[in-house]
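K.L.:
Need coordinates for the following:
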Amino acid sequence: MRVVIAEDDALLREGLVLLLGTEGIEVAAATDNPDDFHDAVAAERPDAVIVDVRLPPTFTDEGLRAAVAARKLVPGLPVLVLSAYVEDSYASDLLGDGTGGIGYLLKERVGKVRTFLDALHRIVAGGTALDPEVVTQLMVRRHADDPIRTLTPRERDVLSLMAEGRTNSGIAEELVVSEPAVSKHIGNIFMKLGLPSSESGHRRVLAVLTYLRA
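P.N.:
A predicted model of the protein is given here:
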């Protein structure tokens, strides 16, 4: 796996390079600003990018906009966003093309090495990996016509754990239910969100994207 990093904090940037290197992941470029990041993505065509939401010069949403531009340059490019905060605007911007391969972790999770690496591998495989705090905040920002409102409370619980990237067994363990019960809930979620078996693509990811875009 080859990745490009955009992180202005030198300690965190070099720490990521070292961590990924020890895991056999090549860092093709490690940049500290949006322009160099964009150039590196164009030149290297990496398997994934890791981007801090807030980059120079204004430290607002430059990293987010750079990630959106990178996915236009390399369609479907897996993006793992790092942020100290939950940014309101990222979901609609980053998920506008309707594909998977998206992760969003609060920076405090990077210290949990296995969680961070699992998230990176998950997005490269086309899945999603959302920080539990991100899921919690998105869950309360629902619109009146949100299709998620048709789900039962238990189905919402299952879908929110799917958004975090949990497997069926992991969801069953978290909710203290059986795996067949989880499978039944997921089937109901697919049906209510209009994702029939003939739908192209991975329905699990499509369900999560519907949840995030709502």
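K.L.:
only C-alpha atoms for contact and neighbour calcs from this point on.
P.N.:
Noted.
K.L.:
hang on, isn't residue 123 packed against residue 79?
P.N.:
Yes. Using C-alpha atoms under 8 Å, residue 123 is in contact with residue 79, at 7.2 Å.
K.L.:
okay, those two: which has more neighbours?
P.N.:
Ranked by neighbour count (other C-alpha atoms under 10 Å), residue 123 and residue 79 place residue 79 first, with 27 against 23.
K.L.:
who's in contact with the more buried one?
P.N.:
48-51, 67, 101-103, 123 (C-alpha atoms under 8 Å, 6 or more residues apart in numbering).
K.L.:
Would you do the same for the sequence below? I want to compare the two.
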Amino acid sequence: MIEKRLRVVLAEDSVVLRDGMVELLGARGCDVVATAGTAPELLAGVAGFRPDVAVVDVRMPPTHTDEGVRAAVEIRAATPEVGILVFSQHIEAAWTSRLLSGGAAGIGYLPSSPASG
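P.N.:
As a prediction, this is how the structure comes out:
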């Protein structure tokens, strides 16, 4: 029996974190079919590769405010069959509410705590 691997587009502006996440996801049986460092690259990757899931950082260039979660809202509207996992050290309540407004199916939000010193 052939096991289907989860196809992922990964959006993270830090190259070091992005490369580490690609390795981690690959080791866990996922196929990272595209990576993105900006929201436009994320949107293009999802449109071009039609992944099973997009893993999206909330804050991305150029302003590092809410570009990633805004792109996730666009992905949800255009391709609702693509699951979305949003992660961040920052809570973006307004955009996250918009993302979840169509229902929570296929959506995950993983807030992380900044490292404590």
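K.L.:
Which members of the contacts of residue 79 of structure 1 occur in strands, if any?
P.N.:
Applying DSSP state E to these, the entries found in strands are 48-51, 102-103.
K.L.:
so residue 96 of structure 2 makes contact with residue 69?
P.N.:
Yes. Judged on C-alpha under 8 Å, residue 96 of structure 2 makes contact with residue 69 at a distance of 7.0 Å.
K.L.:
Looking at these two, which has the bigger crowd around it?
P.N.:
Remark: of residue 96 of structure 2 and residue 69, residue 69 carries more neighbours, 27 against 18, as counted by other C-alpha under 10 Å.
K.L.:
What does that one correspond to in structure 1?
P.N.:
For residue 69 of structure 2, the aligned position in structure 1 is occupied by residue 64, per TM-score structural alignment.
K.L.:
Check the contacts of residue 79 of structure 1 against structure 2 and tell me which are still in contact there.
P.N.:
With the contact criterion set to both residues aligned by TM-score structural alignment, their matches' C-alpha atoms under 8 Å, these that also touch in structure 2 are 48-51, 67, 101-103.
K.L.:
residue contacts, residue 85 of structure 2?
P.N.:
Applying C-alpha under 8 Å, 6+ apart to residue 85 of structure 2 gives the contacts 53-56, 107-110.
K.L.:
Need the counterpart of it in structure 1.
P.N.:
Superposed on structure 1 with TM-score structural alignment, residue 85 of structure 2 falls opposite residue 80.
K.L.:
Tell me if that match really is in a strand.
P.N.:
Yes. Under DSSP: H, G, I helix; E, B strand; the rest coil, residue 80 of structure 1 falls within a strand.
K.L.:
for the contacts of residue 85 of structure 2, which one is nearest residue 24 of structure 2?
P.N.:
Relative to residue 24 of structure 2, the closest of those is residue 55; by C-alpha to C-alpha it sits at 12.8 Å.
K.L.:
Which residue in structure 1 aligns with the closest one?
P.N.:
Matched to structure 1 by TM-score structural alignment, residue 55 of structure 2 sits across from residue 50.
K.L.:
what's the neighbour count on residue 45 of structure 2?
P.N.:
Neighbours of residue 45 of structure 2 under the rule other C-alpha under 10 Å: 21.
K.L.:
That one should be in a helix, yeah?
P.N.:
Yes. Under three-state DSSP, residue 45 of structure 2 sits within a helix.
K.L.:
and the nearest residue to it once chain neighbours are set aside, how many neighbours?
P.N.:
In this structure, residue 45 of structure 2 finds its nearest non-sequential neighbour in residue 34, 5.9 Å apart by C-alpha to C-alpha, 6 or more residues apart in numbering. Residue 34 of structure 2: 20 surrounding residues under other C-alpha under 10 Å.
K.L.:
Residue 113 of structure 1 too?
P.N.:
Residue 113 of structure 1 has 12 neighbours, counted by other C-alpha under 10 Å.
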